[in-house]
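*Asks:* Any chance you can model this:
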Amino acid sequence: MAGKRESGLTHLRSDGRAEMVDVGAKADSHRTATARGCVVMAMETLKAIVSNNAKKGDVIAVARLAGIMAAKKTYDLIPLCHPLALNKVSVEIEPDEGLPGLRVEATARVTGKTGVEMEALTAVSVACLTIYDMAKALDRGMSITGVHLVEKKGGKSGTWRADEKSNGSHIG
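*Replies:* Now for the predicted structure:
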């Protein structure tokens, strides 16, 4: 028997025990989430990656695939996530000499009963980790920064977009 939730957190019972939320009664809706993050590195490392001169191979292509694969396995990685039949996952990785480094953006889409924010965030995180892994022989001082949800659409709560000034705002 589930305990009453007093904290407002959907995954915690009033006695503090974690549980998976029952989404069975929710209506299916089209849901989308986009997340972003960066890998900051030395300019020489960025140049090696862009020119495809990393010893482990095409860093950007492998990181893109790793991000897509990770989104599909989010429920295996995050204990209380539901397994989702994703409609689409895209991972875009762009060089940015101003960092210097690589900017990663992932978008996940589903028609279902629960959102895809964790899938988009997982895709970005694993793509960034893969970039680090593939280029660490060139630059162990790289840093993964700014992983965050940019936008989510769909479901009962509607659309939400990050507000750069206040680190998030809800848009009905």
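
*Asks:* C-alpha from now on. contacts and neighbour counts both.
*Replies:* OK.

*Asks:* Quick check: buried residues in the longest helix seen in the chain?
*Replies:* When the chain is parsed with DSSP state H, its longest helix is helix 117-135. For helix 117-135, the neighbour count (16 or more other Cα atoms under 10 Å) marks 117-132, 134-135 as buried.

*Asks:* list the helices and strands that helix packs on?
*Replies:* Judged by 3 or more Cα pairs under 8 Å, 6 or more residues apart in numbering; DSSP states H and E, helix 117-135 is in contact with strand 29-40, helix 59-72, helix 74-77, strand 88-96, strand 101-112, strand 143-153.

*Asks:* compare with the first, here's sequence two:
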Amino acid sequence: MNAFSMINVGEKPVTKRVAIACGTITVGPAAYVRINDRSLPKGDPLTLCQLAGIQGAKAASQTMILCHPLPLDHVSIKVEPNPRTYQITVFCTVITHSRTGVEMEALAGVNAALLNIWDITKMVEPGLELTNICLLAKMGGKSGTWVHPLGVPNWISQIVNPSVPLVLSERDVFVITLSDRASRGEYDDTSGTLLGDTLQRYGATLIGREVIADEPEKLRALIVEVLARSSPDLIVCTGGTGVAERDVTPETLAALFDREIPGIGERLRSDGARYTPLSWSSRAIGGLIGKTLVVALPGNPKAVAEGLSALLPDLLPHLLRIAKGAPK
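*Replies:* Okay, here's the model as predicted:
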């Protein structure tokens, strides 16, 4: 006898997941007028369908037997009537922080909303039709962002490809990668590249980038040189924050700090724990040398991306502003 089971997602990291689905119901001219002026005997379908769509998304795992029950952070139903075609299009957006996606929840929300419009409208127009029920976009997880190849409305594009606020404009940044192997050219410095590219997307000016071995003397000398030469607003290091014998970044930086900022490391670890409990083994650190903010992130590219998402767009700009003497 065949054994049935849900897919085991227990080993996957928790990430932010977003899914947006849509569908359309054609109601005809007579029913459209009644819907629009809210004169149907059962009530207002455009209001009720939004409530039904939210409930439908929440109940997805109850109607699809192998669908994981997920804690949903957000569900919204958007309704767009079209008086030219006598159609009503429903959009469902679902957001969660979980180990698996919410595509089925978004589709379930759309279906529930459309079926409630049908139920309320059927007594005045039995010839209703549901069409174009589909997934429009999804974000998160291993596959990243997917957008329907036939295109999506602009408001959906802004959700899945949001514009990045230029909160680091007019800030000079220097990036340091600590890695024995990368310094020997055994592999590309993907973490440093990601770090520099991301900071520039937020408006920073990248004034330099260096790859050095995991050696305290080299890191200390490089930071002293960079501070003397250009006095950047921000120095970000990647690598050397673990517990291996040659992971010496935190100790080296702590000896240089005029003031340590414990909250930086605490924020990085607590936020990283949403993705993996191994985040608590990181010794990420931050502090001030004069008016220059120095932050040390882990060396893994994925951890760099997650770390930056914890510090931007709010915490880093705030610290830089205060460090430079701006009012709170």
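
*Asks:* For residue 149 of structure 1, give its distance to residue 65 of structure 1.
*Replies:* Using Cα to Cα, to the nearest Å, we find residue 149 of structure 1 at a distance of 20 Å from residue 65 of structure 1.

*Asks:* one step back: generate TSV for the helices and strands packed on helix 117-135 of structure 1, with mean neighbour count as supplementary columns.
*Replies:* Below are these laid out as TSV (neighbours: other Cα atoms under 10 Å):
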stretch	mean neighbour count
strand 29-40	23
helix 59-72	22
helix 74-77	16
strand 88-96	18
strand 101-112	24
strand 143-153	19
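
*Asks:* To residue 16 of structure 1, which of these lies closest?
*Replies:* Residue 16 of structure 1 sits nearest to helix 74-77 of all those, at 21.3 Å, using Cα to Cα.

*Asks:* what about that closest one, how far off from structure 2?
*Replies:* Following the fit onto structure 2, the mean deviation recorded for helix 74-77 of structure 1 is 0.5 Å by mean Cα distance after the TM-score superposition for structure 1.

*Asks:* so that helix corresponds to what in structure 2?
*Replies:* Counting by TM-score structural alignment, helix 74-77 of structure 1 falls onto residues 60-63 of structure 2.

*Asks:* Over to stretch 135-152 of structure 1?
*Replies:* Counting by TM-score structural alignment, stretch 135-152 of structure 1 falls onto residues 121-138 of structure 2.

*Asks:* got a list of contacts for the matching stretch?
*Replies:* Stretch 121-138 of structure 2 has contacts (Cα atoms under 8 Å, 6 or more residues apart in numbering) with 17-28, 30-31, 35, 40, 45, 103, 106-107, 110-111, 114, 118, 144-148, 152, 156, 160.

*Asks:* What of stretch 89-103 of structure 1?
*Replies:* 36-43, 46, 50, 60, 64-65, 67-68, 71, 104-109, 120, 123-124.

*Asks:* List the single closest residue to the spatially most central residue of structure 1 in space, sequence neighbours excluded.
*Replies:* In structure 1, the centroid-proximal residue (Cα atoms, centre = their mean) is residue 121; its distance is 1.3 Å. Excluding the flanking residues, the one nearest residue 121 of structure 1 by Cα to Cα, 6 or more residues apart in numbering is residue 35, at 5.5 Å.

*Asks:* try residue 152 of structure 1
*Replies:* residue 33 (4.2 Å).

*Asks:* how about that neighbour, what's its partner in structure 2?
*Replies:* Residue 33 of structure 1 maps onto residue 19 in structure 2, by TM-score structural alignment.

*Asks:* distance of that match from residue 319 of structure 2?
*Replies:* Here the criterion is Cα to Cα. By it, residue 19 of structure 2 lies 34 Å from residue 319 of structure 2.

*Asks:* Could you do residue 133 of structure 2 as well?
*Replies:* Taking Cα to Cα as the measure, residue 133 of structure 2 falls 46 Å from residue 319 of structure 2.

*Asks:* and if you look at residue 95 of structure 2?
*Replies:* Applying Cα to Cα, the value for residue 95 of structure 2 to residue 319 of structure 2 is 30 Å.

*Asks:* what does residue 269 of structure 2 give?
*Replies:* Remark: distance between residue 269 of structure 2 and residue 319 of structure 2 (Cα to Cα) = 18 Å.

*Asks:* quick one, which of these two is more surrounded?
*Replies:* residue 269 (23 against 18; other Cα atoms under 10 Å).

*Asks:* Which part of structure 1 matches the host helix or strand of the more buried one?
*Replies:* Assigned by DSSP states H and E, residue 269 of structure 2 falls within helix 262-272. Residues of structure 1 matching helix 262-272 of structure 2 are absent, with TM-score structural alignment as the criterion.

*Asks:* Kindly report the same for stretch 229-241 of structure 2.
*Replies:* Aligned by TM-score structural alignment, stretch 229-241 of structure 2 falls on no residue of structure 1.

*Asks:* cool, stretch 292-311 of structure 2 as well?
*Replies:* Alignment of stretch 292-311 of structure 2 against structure 1: no match, by TM-score structural alignment.

*Asks:* All good on my end, thank you.
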